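**Q** Everything below, folded, please.
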Amino acid sequence: MSFEGVLGIVQYVMNLVGILAFALSGAFLGVRKDFDVFGVVMLAEAVGLGGGVFRDLVIGVRPVAFSDPGYFCAPIVGGLVVFHSARLQHHARAFDLFDAAALGLFSVTGATKAFAYGLNPEAATTLGFATAVGGGIVSSVLAMELPPLLRADRDLYALPALVGAGGVAVLHHFQLLNEWTAPAAAALAFGLRVLALRRNWRTSRSRFWRNPFAGMRHVPEPPRPEADLGHMEDSDHHTVLLRRPRTGQLPPPHHLPRTTQPRPGRTTPR
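**A** Down below sits the predicted model:
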């Protein structure tokens, strides 16, 4: 099959499945945030269509989400299914698999469409990556959460998208992109994401930021100035000097003010 055949049949099916899978994960995020039915459906639409709309706007064509009813209705169906299915809401791990599947599918379809419109390999890889992660970023912002792409405590997220989009670029360079190799690239990205979820694979972080004083000499703390002296008066109008404590502790007992009990030999005034 020709390259146009890949774009016409395989890409449409992969796009539709990816939109539905992303919509399910976005709807689950809305349910977890206790959104109403409109909020859940809106979040499903955002995560399902956000990456594709961004891709089409960069390419300079009308977004398919506004020209194909199937693309627009798939997130609505996915959002309503998650909202009304209590049994499905208890399987949080399944939504990670939906998200991983959509990540792999969108990374491939985004890069494939970029090549169809004449973009170079670097631009196509970047656009495929943006298509895969764009919807998740939009939904996280709407739900007031840090996107998983930017979180160091989440498993590999950006790397599988880069593998899927980069795999399409390699296949296109060697003229091997067809109806069989395109789904294989998506499966590779999906498999990497699933392995990262199961084995907790994560990207490295900067050691210097986690320990900002590593390798630096310890600078001794400068001596503290003498604490100011305060004063207070007891009940017999005798001034008592107090030294303000440095660490929040009470002053020594001999510095405490005397009690208000009368002195021996004196009578208590009436």
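
**Q** Could you use CA atoms for every contact and neighbour count after this?
**A** Noted.

**Q** what's the burial count for L176?
**A** 15 (other Cα atoms under 10 Å).

**Q** Tell me the secondary structure of it, please.
**A** Applying DSSP: H, G, I helix; E, B strand; the rest coil to L176 yields a three-state assignment of coil.

**Q** do the same with S204
**A** S204 is classified as coil under three-state DSSP.

**Q** ok, it to M232 distance?
**A** Per Cα to Cα, to the nearest Å, S204 is found 59 Å from M232.

**Q** So between the two, which is more surrounded?
**A** Comparing S204 with M232 by other Cα under 10 Å, the one with more neighbours is M232, at 11 against 7.

**Q** who's in contact with the more buried one?
**A** T239, V240, L241, L242, P257 (Cα atoms under 8 Å, 6 or more residues apart in numbering).

**Q** wait, is it part of a strand?
**A** Yes - remark: M232 belongs to a strand, assigned using three-state DSSP.

**Q** Quick check: the gap between it and L159.
**A** 68 Å.

**Q** Then G51?
**A** Taking Cα to Cα, one finds G51 at 17 Å from L159.

**Q** again, but for A124
**A** The value you get for A124 to L159, if Cα to Cα is used, is 16 Å.

**Q** before we move on, what about S2?
**A** 29 Å.

**Q** Now do the contacts for the closest residue to Y157 other than its chain neighbours.
**A** Here the nearest residue to Y157 in space, its sequence neighbours aside, is L149; by Cα to Cα, 6 or more residues apart in numbering that works out to 6.0 Å. Applying Cα under 8 Å, 6+ apart to L149 gives the contacts V133, I137, Y157, A158.

**Q** Double-check that the first one belongs to a helix.
**A** Yes - assigned with three-state DSSP, V133 falls within a helix.

**Q** L103 is in contact with that one, correct?
**A** Yes - V133 lies in contact with L103 (Cα atoms under 8 Å); the separation is 7.0 Å.

**Q** More neighbours: these two, which one.
**A** With neighbours defined as other Cα under 10 Å, V133 and L103 compare such that L103 has more, 33 against 23.

**Q** Alongside the first, I'd like the structure of this one:
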Amino acid sequence: MSLPLTLPPLAPQIGPVLETLSIVGTALFAASGALAAARLHQTLVTFAFFALVTGVGGGTLRDLLIGAPVFWVADPLPAIACVAAALLVWMTPRHWWSDRALDWLDAVGLAAFAVFGAAKALSFGIHPFVAGIMGVVTGCMGGIIRDLLAGEPSILLRPEIYVTAAALASGLFVTLAALGVPVPVASVIAALAGFALRAVAIAKGLALPGYRRG
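**A** Model (predicted):
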């Protein structure tokens, strides 16, 4: 027996605020991918490739799962934003980017993408619970692909708060939408909450406890 959809009339249409979150998330994730390539002293081609797969990786998987046209194939703007971010990082001096710049860019992109991913899933009639999961997939998958390409331990294998921040952003957005909060307001509140949690985790080194047997 399937669970009933509780948000059919509230499923948000993708408006200016959500579109802004999407392009901001794409560009910032792309920049974090380019920074990962910079750490490895790679070529401009590698910069662009890292930026593209990081910027669109999560959204691509989301669209394939919910049966939507892949967003950057239907609209070239996200891919252009990724290449532009790669060029920006390539052309600026290395000392402009602190060692924590990747983490902070990733934190903003994570929160923005998690909210947009949940909203887009809702707009395609996906059950709210699953829509929240789609937000997490959208927010986290690009970073996971980036880390794998860079040969770094995946964020999933580190105890720091990351997926939890994406879950907070997407889950809070779905909840606020269900309560009737206007979509633009719910989007901003949820994105700020997800970013705040990730920011505190970065600044304070917060992490979830690991499994202990016995």
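
**Q** picking up where we left off before, so which of the contacts of M232 of the first structure comes closest to A44 of the first structure?
**A** L242 (66.5 Å; Cα to Cα).

**Q** number of nearby residues for the closest one?
**A** By the criterion of other Cα under 10 Å, L242 of the first structure has 17 neighbours.

**Q** which residues in the second structure does stretch 124-134 of the first structure align to?
**A** Using TM-score structural alignment, stretch 124-134 of the first structure lines up with residues 131-141 of the second structure.

**Q** Quick one: residues in contact with the matching stretch.
**A** 54, 57-59, 61-62, 109-119, 121-122, 163, 166-167, 170-171, 174.

**Q** Helices along the second structure, start to end?
**A** Counting by DSSP state H, residue ranges of the helices within the second structure are 16-39, 44-66, 71-74, 77-91, 101-123, 128-150, 163-178, 183-204.

**Q** Trace the residue nearest to Y157 of the first structure over to the second structure, please.
**A** Using TM-score structural alignment, L149 of the first structure sits opposite L156 in the second structure.

**Q** A193 of the second structure versus P128 of the second structure, what's the distance?
**A** 19 Å.

**Q** Out of those two, name the residue with the larger neighbour count.
**A** Comparing P128 of the second structure with A193 by other Cα under 10 Å, the one with more neighbours is P128, at 24 against 20.

**Q** quick one: the more buried one and L176 touch, right?
**A** No - judged on Cα under 8 Å, P128 of the second structure makes no contact with L176 at a distance of 11.3 Å.

**Q** For A201 of the second structure, which non-adjacent residue is spatially closest?
**A** Using Cα to Cα, 6+ apart, the nearest residue to A201 of the second structure is I161, at 6.0 Å.

**Q** so the one you found makes contact with K204?
**A** No - with contact defined as Cα under 8 Å, I161 of the second structure does not count as touching K204 (10.7 Å).

**Q** Compare neighbour counts for the two and give me the winner.
**A** The neighbour comparison of I161 of the second structure against K204 (other Cα under 10 Å) goes to I161, with 20 against 9.

**Q** what's near enough to touch the more buried one?
**A** Neighbouring residues of I161 of the second structure by Cα under 8 Å, 6+ apart: L197, R198, A201, L206, A207, L208.

**Q** Tell me which of A124 and L159 of the first structure has more neighbours.
**A** Taking other Cα under 10 Å, A124 of the first structure and L159 do not tie; A124 has more neighbours (27 against 17).

**Q** any idea how far the more buried one lies from E179 of the first structure?
**A** Distance from A124 of the first structure to E179 of the first structure, by Cα to Cα: 18 Å.

**Q** for L105 of the first structure, same thing?
**A** From L105 of the first structure to E179 of the first structure the distance is 13 Å (Cα to Cα).

**Q** And for P121 of the first structure?
**A** 19 Å.

**Q** next one: R55 of the first structure
**A** Distance of R55 of the first structure to E179 of the first structure, given as Cα to Cα: 21 Å.

**Q** And those two? Which one has more around it.
**A** R55 (24 against 17).

**Q** Which residue in the second structure aligns with that one?
**A** Aligned partner of R55 of the first structure by TM-score structural alignment: R62.

**Q** Quick check: its match touching G117?
**A** Yes - between R62 of the second structure and G117 there is a contact at 7.3 Å, judged by Cα under 8 Å.

**Q** For V6 of the first structure, give me its contacts.
**A** So V6 of the first structure contacts N178, E179 (Cα under 8 Å, 6+ apart).

**Q** Tell me how far it lies from V170 of the first structure.
**A** From V6 of the first structure over to V170 of the first structure (counting by Cα to Cα), the distance is 16 Å.

**Q** Can you tell me how far the alignment partner in the first structure of R212 of the second structure is from A196 of the first structure?
**A** Residue correspondence, TM-score structural alignment: R212 of the second structure in this structure matches R207 in the first structure. For R207 of the first structure, the distance to A196 of the first structure (Cα to Cα) stands at 22 Å.

**Q** repeat for A184 of the first structure
**A** 18 Å.

**Q** which residue is nearest the centroid of the second structure?
**A** G139 (2.5 Å; Cα atoms, centre = their mean).

**Q** in stretch 142-150 of the second structure, what counts as buried?
**A** Residues of stretch 142-150 of the second structure classed as buried: G142, G143, I144, I145, R146, D147, L149, A150 (neighbour count, 16 or more other Cα atoms under 10 Å).

**Q** could you redo the residues you listed as a markdown table and give each row distance to F50 of the second structure?
**A** Formatted as a markdown table, those follow (distance: Cα to Cα, whole Å):
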| residue | distance to F50 of the second structure |
| --- | --- |
| G142 | 10 |
| G143 | 10 |
| I144 | 12 |
| I145 | 9 |
| R146 | 7 |
| D147 | 10 |
| L149 | 8 |
| A150 | 9 |
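
**Q** Widest-spaced pair of those?
**A** The most distant members of these, if one measures by Cα to Cα, are G142 and A150, lying 12.3 Å apart.

**Q** Give me the aligned partner of A169 of the second structure over in the first structure.
**A** So A169 of the second structure corresponds to G164, using TM-score structural alignment.

**Q** From V194 of the first structure, how far out is the equivalent of S98 of the second structure over in the first structure?
**A** Per TM-score structural alignment, the equivalent position to S98 of the second structure in the first structure is H91. From H91 of the first structure across to V194 of the first structure, the span is 16 Å (Cα to Cα).
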